[in-house]
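*Asks:* turn this into a model:
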Amino acid sequence: MTNKKINLLFITDYMECGGRERVIIYLLNHLNRSKFDSSLLLIEKKGEFLNKVREDVKIKNLMKTNTLRDEIFLARAFRYMQRVYNVCKIINSEKPDIVFTPSTTISPLAIFAKLFARKTRVIINVQGNLTADLKQNLKNKFFLERIISILIYRMYRMADKVICVSKGVGEDLNKKFCVPKDKIVVIYNPIDVEEINKLQNEEIDDLYFENDNLKIISVGRLHIQKAYEYLIEAFKVVRENEINANLIIIGEGIERANLENLVDDLGLGDCVIMPGFKKNPYKYIKNSDLFVLSSIFEGHPLALSEAMACGVPVISTRCPSGPDETITDNVNGMLVPMRNEKALADAMINLLKDRSTAERLAKEGIKRANDFDLKKIVKEYEKVLIDVISKK
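*Replies:* Reported below is the predicted structural model:
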């Protein structure tokens, strides 16, 4: 390979708060500038994370009109074909060496565009367990689920590489969607340990953190994937065991109203707090007694690794995929069955009462979190990017 910089085009839907957006930011901001020249193409130029992208990164906005949501089927189909055309046009014009996308909806566009720009390589970054994701998000939409499954089956094998964020995600792609093993590379999601260590020490001025109650915290979108209803039900059991604790769920999303109704129905309105999105969640995690991930599916949850980096004991469901690759049960955290509020409540009660075990898990958790440090993970990405270009 020559000394010429590798031209990278990242494509995603938008830059709202989420794991895949965070990974794109880390790569855009930290890939070696002497080796890579990166730009970003967004379907919609919006989101809380837009201002985190370095100023020298060129950002393009694909659609300046309304999105595919809330349109009749034919209108959505027409607009999707517009996207295909526009993505192909941009790729054909800019001729990037590599197109990189973590979006399930955009991956087929990138593969289709590759047919017209044959020298361009395509890397798909899979951030979640696709089988579990499709089953949950397309429940009672069998026809649509089948179409998307067929697209994944047909398109992903045409990518030059498929980077999966955990072994479980890669195994699912290989077994359920027949993506060849030699196409799959596992790279865990990165966390910025240095930034976390700095931000976690900022002062908290929120009143709900001033009382002496124990603090149980979770961070993530208010979405069915996170299964917060089980966490809230389990928290009720914790309170019934005469443990004075607050549950703080940081994040925003479409399930807010349902979760607030559940909190009211269970009579927990005075001890469950949902303050919405927080720019710096780490200071809240650091000052909590316990972090809980109650998800029913993941990929490699960033919030879990970040909580471990904050030195807080963690409990996670053993959901597909990722938590059981991050946590060794009863060594650096605790794993419980998903959708099981009793098991979750028992684990929370045990760690809140047994502080020596909690401290031991927290110390080991810090060591484990360092395995996902940004500097190490970015080098793994750089190696894959260079290898893809090197292969004729």
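
*Asks:* going by C-alpha atoms from here, please, whenever you check contacts or count neighbours.
*Replies:* OK.

*Asks:* which stretches of the stretch 101-250 of the chain form strands?
*Replies:* Secondary structure of the stretch 101-250 of the chain (DSSP state E, counting those that start in this stretch): strands located at 121-126, 161-164, 184-186, 214-219, 245-250.

*Asks:* could you dump the ones you listed to TSV with distance to residue 32 and mean neighbour count?
*Replies:* Compiled in TSV, the strands of the stretch 101-250 of the chain are given as follows (distance: least, CA to CA, whole Å; neighbours: other CA atoms under 10 Å):
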stretch	distance to residue 32	mean neighbour count
strand 121-126	18	24
strand 161-164	19	25
strand 184-186	20	20
strand 214-219	31	23
strand 245-250	33	22
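
*Asks:* how about the strands of the stretch 251-392 of the chain, start to end?
*Replies:* Going by DSSP E, counting those that start in this stretch, the stretch 251-392 of the chain shows strands at 272-276, 290-293, 314-317, 334-336.

*Asks:* in JSON lines, list the strands of the stretch 101-250 of the chain along with distance to residue 136.
*Replies:* Rendered in JSON lines, the data for the strands of the stretch 101-250 of the chain read as follows (distance: least, CA to CA, whole Å):
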{"stretch": "strand 121-126", "distance to residue 136": "17"}
{"stretch": "strand 161-164", "distance to residue 136": "20"}
{"stretch": "strand 184-186", "distance to residue 136": "24"}
{"stretch": "strand 214-219", "distance to residue 136": "20"}
{"stretch": "strand 245-250", "distance to residue 136": "22"}
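
*Asks:* to residue 76, which of those lies closest?
*Replies:* Each of the strands of the stretch 101-250 of the chain was scored for nearness to residue 76 using CA to CA, and the closest is strand 121-126 (23.6 Å).

*Asks:* mind listing residues that contact that closest one?
*Replies:* Contacts to strand 121-126, defined as CA atoms under 8 Å, 6 or more residues apart in numbering, come from residues 97-104, 107, 110-111, 114, 156, 159-165, 169, 299, 388-389.

*Asks:* now, the residues you listed that are in helices?
*Replies:* In helices, defined here by DSSP state H, the members of the contacts of strand 121-126 are 107, 110, 111, 114, 169, 388, 389.

*Asks:* before we go on, could you also do this sequence so I can check it against the first one:
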Amino acid sequence: MKTICFFNSTEAWGGGEKWHLEASTHLHALGHPVLVIAHIKGELYNRLLTSGIQCLGTRVANLSFLNLLKIRSIKKILEGHNVGTIVMNLSRDLKLAGLASKWAGIERIIYRRGSAIPIKNSWLNRYYFNHIVIEVLVNSHATKKTVLALNPTLFPEDKIKVIYNGIDMDTFLGKPTQPCYQKKDADELVLSNLGRLEFQKNQKFLIDIAAELKRRKLKFKLLIGGEGRLREELVNKAKNLHVQEQIVFAGFIENPKDLICSGDIFVLSSLWEGFGYVLAEAALCKKPIVAFDCSSNPEVVVDGSTGFLTPVDDVKAFADKVQYLAQHPKQRKEMGHRGFIFAHENFDSKSIQEKIVNYLVYGR
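*Replies:* This is a model prediction of the structure:
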């Protein structure tokens, strides 16, 4: 039986790393030989140390694929572990490990793409997708569209497989919840948001929303969970718009439920999401959602049923939906209930992991 290798050089922790951890752990538990090559100082590597899964540490830079010694080193590792399938996470991983895999004669070279951003139509990408990559695995139909958005002949569409990210329902729902915010008054509306404080997550828009809701004299609090490079800029913007009293920057949140369950409505301002884990988690917490009608959001949020989707960066439309939900608590509850059912039926890790096994082990 040949080994399935997961190659992920990201140091930080995110949705891609969570996917690699869960997929490798599940396959290992079923008795399939698994190897993970991860950033030696990364969170994925750290979490795998006590798992019993073979895990090797590495570092990869954007130009590592130009280093012949590095390519040969990876090639030797893959050959030594009898790898038959490799799944790579980042563009830089593909450039390095993809080339090493080709030299090692690996049958299935899979690029897993989790970001709904169009792939550049560069000569280097055309080379890799024509000569190195055998299959592409994506986490949503929106992500699949972005693979070919700038070049419809870049890669055969029938070789792009869609498998949604899964959530361990028993673990997620079974975790005890410790709300990170308590309402000051019963009629206070609490909005929650969770994500890295980075450009993609677009929390600056939410501060504009806070200013608009304050102008409309809505009694509310906005909880923003997460850390990132834009924290100081966001705090300053809140002060400049005089909404610092309405916004709580909650910092890093270990258990998403602690923040999500503290709110009445979950709001997401991301400009793109390959697959919105946090949207599915909010649905499982029975919270109605207001988010943008873009990328994969319509695959996770059923507009008008489990939440509302609005045009990107449209302050009035977004605030209108929040205000509507604020004034209609019965609809909030009904939307939350429908969202729970939808997430449970579509994103349960048991069925998702079965699809991953069928794909990686049996090629279907």
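
*Asks:* got a TM-score for the pair?
*Replies:* TM-score of the superposed chains, computed with TM-score structural alignment, normalised by the length of structure 2, equals 0.90; 357 aligned residues with a CA RMSD of 2.3 Å.

*Asks:* quick revisit: ok, which of the strands of the stretch 101-250 of structure 1 comes nearest residue 344 of structure 1?
*Replies:* Using CA to CA as the criterion, the shortest distance between residue 344 of structure 1 and the strands of the stretch 101-250 of structure 1 is 12.3 Å, found for strand 214-219.

*Asks:* and for the aligned partner of residue 241 of structure 2 in structure 1, the neighbour number?
*Replies:* In structure 1, the position corresponding to residue 241 of structure 2 is occupied by residue 266, as judged by TM-score structural alignment. Using other CA atoms under 10 Å as the criterion, residue 266 of structure 1 is surrounded by 12 other residues.

*Asks:* spatially nearest residue to residue 266 of structure 1, not counting backbone neighbours?
*Replies:* Spatial nearest neighbour of residue 266 of structure 1, chain neighbours left out: residue 236 (7.4 Å); criterion: CA to CA, 6 or more residues apart in numbering.

*Asks:* ok, the one you found to residue 245 of structure 1 distance?
*Replies:* The spacing between residue 236 of structure 1 and residue 245 of structure 1, counted by CA to CA, to the nearest Å, is 10 Å.

*Asks:* structure 2: which residue goes with the residue nearest to residue 266 of structure 1?
*Replies:* If you follow residue 236 of structure 1 across to structure 2 using TM-score structural alignment, you land on residue 211.

*Asks:* against residue 102 of structure 2, how distant is that match?
*Replies:* According to CA to CA, residue 211 of structure 2 stands 54 Å off from residue 102 of structure 2.

*Asks:* when the two are compared, which one has more neighbours?
*Replies:* Using other CA under 10 Å as the criterion, residue 211 of structure 2 and residue 102 rank with residue 211 on top: 20 against 17.

*Asks:* tell me the contacts of that one?
*Replies:* Contact analysis of residue 211 of structure 2 by CA under 8 Å, 6+ apart lists 241, 242, 243.

*Asks:* residue contacts, the second one?
*Replies:* By that I understand residue 242 of structure 2. Listed by CA under 8 Å, 6+ apart, the contact set of residue 242 of structure 2 reads residue 211.

*Asks:* which residue ranges of the stretch 151-300 of structure 1 form helices?
*Replies:* Along the stretch 151-300 of structure 1, the segments classed as helices by DSSP state H, counting those that start in this stretch run 167-177, 193-199, 228-240, 256-265, 282-286.

*Asks:* can you list those in CSV and add distance to residue 27 of structure 1?
*Replies:* Listed next are those as CSV, based on distance: least, CA to CA, whole Å:
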stretch, distance to residue 27 of structure 1
helix 167-177, 20
helix 193-199, 15
helix 228-240, 30
helix 256-265, 31
helix 282-286, 21
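
*Asks:* quick check: which of those is buried the most?
*Replies:* Across these, averaging neighbours per residue (mean count of other CA atoms under 10 Å) puts helix 282-286 on top, at a mean of 23.

*Asks:* give me the contacts around it.
*Replies:* Residues outside helix 282-286 of structure 1 that contact it (CA under 8 Å, 6+ apart) are 196, 199-204, 217, 291, 306-307, 310-312.

*Asks:* after superposition, how close is that helix to structure 2?
*Replies:* In the superposition with structure 2, the aligned residues lie an average of 1.5 Å away from helix 282-286 of structure 1, counting by mean CA distance after the TM-score superposition for structure 1.

*Asks:* ok now that helix, how far from the chain's centre?
*Replies:* 18 Å (CA atoms, centre = their mean, to the nearest Å).

*Asks:* just stretch 355-364 of structure 2 next, same as before
*Replies:* The gap between where stretch 355-364 of structure 2 is centred and where its chain is centred comes out at 21 Å by CA atoms, centre = their mean.

*Asks:* counterpart of residue 337 of structure 1 over in structure 2?
*Replies:* In structure 2, residue 337 of structure 1 lands on residue 311 (TM-score structural alignment).

*Asks:* and for residue 19 of structure 1?
*Replies:* In structure 2, the residue matched to residue 19 of structure 1 (TM-score structural alignment) is residue 15.

*Asks:* OK, contacts around its match?
*Replies:* Contacts here follow CA under 8 Å, 6+ apart; on that basis residue 15 of structure 2 touches 114, 277.

*Asks:* same check, this time on residue 26 of structure 2
*Replies:* Contacts of residue 26 of structure 2 were listed using CA under 8 Å, 6+ apart, and they are residue 353.

*Asks:* where does it sit: helix, strand or coil?
*Replies:* helix (DSSP: H, G, I helix; E, B strand; the rest coil).

*Asks:* what does it correspond to in structure 1?
*Replies:* Counting by TM-score structural alignment, residue 26 of structure 2 corresponds to residue 30 in structure 1.

*Asks:* how close does that match get to residue 188 of structure 1?
*Replies:* When distance is defined by CA to CA, residue 30 of structure 1 is 16 Å away from residue 188 of structure 1.

*Asks:* thinking again about what came up before, which of the ones in helices among the contacts of strand 121-126 of structure 1 lies closest to residue 39 of structure 1?
*Replies:* The shortest distance between residue 39 of structure 1 and any of those, using CA to CA, involves residue 110 and amounts to 15.0 Å.

*Asks:* ok, that closest one to residue 288 of structure 1 distance?
*Replies:* Counting by CA to CA, the gap from residue 110 of structure 1 to residue 288 of structure 1 is 42 Å.

*Asks:* cool, residue 300 of structure 1 as well?
*Replies:* Computed with CA to CA, the distance linking residue 300 of structure 1 and residue 288 of structure 1 is 22 Å.
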